[in-house]
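the following comprises the amino acid sequence and a computationally predicted model.
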Amino acid sequence: MKHLFYLFLFCASVINAQIVADLKVQGNKKLKTSFVKKVSKIKSGVKLDSAMIEADIRLLKRLPSIAHAYYQVFPANKPNEYNVFYNIEENFTIIPSANIYTTNDDEFAYRLGLYEFNLLGQNIAFGGFYQKDVFDSYALNFRAPFLFSRRFGLAVNYQDLTTLEPVFFDNTTADYRYNNESIEALGLFQIDFNNRIEIGLNYFIEDYQYIAGATNPSIPQELRVKKLLYKAIYAYNNLNFNYQYIEGFRSVFNFQYVTSTNTQQLPDFLIGWNDFSYFKRIGEKGNWANRLRLGLSTNNDTPFAPFAVDNNLNIRGVGNLIDRGTGAIVLNTEYRHTLYEKNWFVLQGNAFIDAGSWQNPGGDFSDFIDPDNLRIYPGVGLRFIHKSIFNAIFRIDYGYGITPDATNGFVFGIGQYF
């Protein structure tokens, strides 16, 4: 009966031009009421519109600070005026992050972090991480998508990342200590409910130091280069969230132009990739999740190619940064099923296939169908989910390679893999 009343109410509003007397926010504690009103289209004095209210609720349910949201409508004191109530179920938003990667080659790396996703009650994300992957790394991140208004925001990131990088040339490999220190600033703009863009600059210094392996006179053993990266991101997001379940389509296109002070060893290049994501509910407890990445860069014949093959990025079980290329095609598909759910806790199982292929530096498109460049890793995993803490999903995945010379291993982390 309640839903029929709302349907009647909104149909009548079209005829009678019924007006919103006030927007009231309930259930929020840390999240500021002023913030909810700032990002909502429904405001005092506007026409009562069910489509506008539904759009507000979908936006609120996407925010890290909100576990769930719903609305109610009640008559106000004056004729043809109504109060709209947005009811908020908050997430706990001070969240540790952890990722651990292992393979049967006894590789071991981890990343530990701490983030606040609702700083000052304004849905501002701030935090950082420490990473141990042979060497020490750390980063700080600030992201405020609604800092200036409902549409305009800002992101600033600092990173000092050091890893042991395999460098591939002449059918041989050398190990380098790689350091990337960067500072980045991005302007964030929300075009409408489904579309947003980010534009900004990243200034960074890359430092390569030879450790062991093959050598070649044309490949420097020490290299320190200052670079400037121009970045543009366009995202279309039509995902709908209901606690652990996701449904809909998302596309994120990332384009970068990188200039270098050493164009002989690390020439200027363009790089772009698009992540297509599709989620579908299967019955009451199932969720089919898919991600397809298509990427290309300037096809320089360099051992420092930008697309990596790595446990944490694309192929679970493959190892820690085992190869590089100037192009990538990667498909991750998995079926997630709720095995147990009670109150705030959910146990979810998943079965997945991660598959990808890369274009060799200086190669051509036929590299994508070369069996030597193909990796296929099926696997299974578990998810331990807290429904009222943002991104509180502890995951364990085991990937087993079925292509030649494959590895296998566990990947641990917080949050869904994609």
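Thanks, I have the structure now. Residues are numbered from 1 along each chain as shown.

for the rest of this, base every contact and every neighbour count on C-alpha atoms.
Fine.

what comes up buried for stretch 20-30?
Neighbour-count burial for stretch 20-30 flags Val20, Ala21, Asp22, Leu23, Lys24, Val25, Asn28, Lys30 (criterion: 16 or more other C-alpha atoms under 10 Å).

could you tell me which of those residues belong to helices?
Residues of the buried residues of stretch 20-30 located in helices (DSSP state H): none.

want to try JSON lines for those residues, with distance to Pro371 as columns?
Listed next are these as JSON lines, based on distance: C-alpha to C-alpha, whole Å:
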{"residue": "Val20", "distance to Pro371": "62"}
{"residue": "Ala21", "distance to Pro371": "65"}
{"residue": "Asp22", "distance to Pro371": "63"}
{"residue": "Leu23", "distance to Pro371": "60"}
{"residue": "Lys24", "distance to Pro371": "60"}
{"residue": "Val25", "distance to Pro371": "57"}
{"residue": "Asn28", "distance to Pro371": "54"}
{"residue": "Lys30", "distance to Pro371": "53"}
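
use this one as the comparison:
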Amino acid sequence: MRKLTFILVALLAFGHLSAQDEKVVKIEFEGLKRTKEAFLKRLIKTKEGAAYDSLLVVKDVERLNRLTGIAKAIATIAEQNGETIVKYTIDENFTIIPGPRISTASDGSFAYQLSLFEFNFLGNGQLLGASFQRNVFNSFSAFWEHPFLFSDKVGFGLNYQNITREEPVFFDDGEKDYRFNSRMIEGKFLFNFDFNNEVELGVVLVDEAYTFEGDDIIPGRPVNLNADKLFYRANYRYVDIDIDYQYFDGFQSEFTGQYIQFQNGNEAGEDFLNDFLSLRNDFIYYKKLGDKGNWANRLRLAAAIGNEDSPFAPFTLDNQLNIRGVGNVVDRGTAAIVLNTEYRHTLYEKGWFVLQSNAFVDLGSWRNPGEDFSQLFDGTSTRLYPGLGIRFIHKKIFNAVFRLDYGIGVGNDTTNGIVFGIGQYF
């Protein structure tokens, strides 16, 4: 699709080879309903009064297609009295999105999450949303983010979460269930340095507690742990992806680094919840195959430094995060390697509706607390889950991909499971 876009723009520019010397006298937007024209003119690099640059227009189209409020953008070039007019035709997304999700909790009970997000609040790309979750216990969260608050390069965001759930914690003598509660508030700055490079820098204040569930208390194992923590978080994204409705083509790399600093807590918390550094990088590659196929891949590398022996490890094995069919929060690790690869094929498409099939393989390994990095490669903690899925896609609603996957565990003592969610898995 990217090649086709370049060819189309080149053909449009072909009749006036001196276009680089011509001025853009007018920029027009057609099809806008909720998105503000002034907001889009602020983002694009083509400017009225500047020299016309066909490659810059191509980049503008790609950038517009990444905005949450836009389903599809195309550019047309016209000449009027020897001057250049650039018109962007916009097909907008519907961006007020409910997000139901169902699953099975760690105790076997029914779990669900309800959320509502507006991804183009006030027509200028703001995110506003909230969620409620029942996973043994009740949890809720609220989010606000304005990526372009201060300029087309600098934004700001806030979010608050109060999460309570039952989680297994893995000690040498077996698995123990704890009630986990985390109350956090985060403030972050967002930087769009150029078309491909984005950075987030944030600080997170966290009040975190673990409470033992059950009567079989074991000496030496904590009954209550609590700690106040300060997270310093940095996120860097390199994005070079061409989007054409349900099809993606290109590469993305996203790095997240966190330094988690212990502030204060009880004595047990000081023993088990230590300062540490968390590092993670996702490498994502998409390839459009033919007219209806899309090959998608994600390689995730993660490691924690400073809490290698803590049973409260930061990386979880979970249906919604890395391995489909394995269950919810079924294991923890202090390092991980995960590879997800899938082939998406459009079975039916008419108007706004797309029915898409999906065949996938999820493969991952974890380093358990107290183990060496070599465990990532010796096969003792490796999980392999191939599976099939289906996607119901609304092309005009942002992220309106209703997915249903069934993962099948390969090996001894594995599980099979259905995973339902909103949005593509990655």
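Thanks, I have it. Keep in mind that what you see is a predicted model, and the values were worked out from it rather than measured.

could you quantify their similarity as a TM-score?
Remark: TM-score between the superposed chains equals 0.95 [TM-score structural alignment, normalised by the length of structure 1]; 414 aligned residues with a C-alpha RMSD of 1.8 Å.

list just the nearest of the buried residues of stretch 20-30 of structure 1 to Asp370 of structure 1.
Relative to Asp370 of structure 1, the closest of those is Lys30; by C-alpha to C-alpha it sits at 53.7 Å.

go ahead and confirm Tyr176 of structure 1 touches Ala214.
No: under the criterion of C-alpha atoms under 8 Å, Tyr176 of structure 1 makes no contact with Ala214, lying 10.8 Å away.

quick one: which of those two has more around it?
Tyr176 (20 against 16; other C-alpha atoms under 10 Å).

what's the match for the more buried one in structure 2?
Under the alignment by TM-score structural alignment, Tyr176 of structure 1 pairs with Tyr178 in structure 2.

what do you get for Gly248 of structure 1?
By TM-score structural alignment, Gly248 of structure 1 lines up with Gly250.

could you do Asn87 of structure 1 as well?
Match for Asn87 of structure 1 (TM-score structural alignment): Thr89.

neighbours of the closest residue in space to Arg151 of structure 1 that isn't next to it in sequence, how many?
Using C-alpha to C-alpha, 6 or more residues apart in numbering and skipping the chain neighbours, the partner closest in space to Arg151 of structure 1 is Gln190 (4.6 Å). For Gln190 of structure 1, the neighbour count with other C-alpha under 10 Å is 18.

contacting residues around Gln190 of structure 1?
By C-alpha atoms under 8 Å, 6 or more residues apart in numbering, the residues touching Gln190 of structure 1 are Arg150, Arg151, Phe152, Arg196, Ile197.

count of neighbours near the match of Asn87 of structure 1?
17.

who's in contact with the host helix or strand of it?
Thr89 of structure 2 is located in strand 83-92, with elements delineated by DSSP states H and E. If you take C-alpha under 8 Å, 6+ apart as the criterion, strand 83-92 of structure 2 is touched by 19, 22-33, 35, 52, 61, 69-79, 396.

among these, name the ones in strands.
24-30, 70-79 (DSSP state E).

which of the residues in stretch 279-299 of structure 2 are buried?
So, applying 16+ other C-alpha under 10 Å, buried residues of stretch 279-299 of structure 2: 279-288, 293-299.

now swap in stretch 297-314 of structure 2 and tell me
Buried-residue list, stretch 297-314 of structure 2, by 16+ other C-alpha under 10 Å: 297-304, 307-308, 310-314.

quick one: contacts of it?
Applying C-alpha under 8 Å, 6+ apart, the contact partners of stretch 297-314 of structure 2 are 169-171, 272-286, 315, 332-342, 369-371, 426.

just the buried residues of stretch 297-314 of structure 2: which are in helices?
Reading helices off the buried residues of stretch 297-314 of structure 2, I find no matches (DSSP H).

between these, which is nearest Ser141 of structure 2?
Nearest member of the buried residues of stretch 297-314 of structure 2 to Ser141 of structure 2, counting by C-alpha to C-alpha, is Pro314, at 20.1 Å.

kind regards, and thank you for your time.
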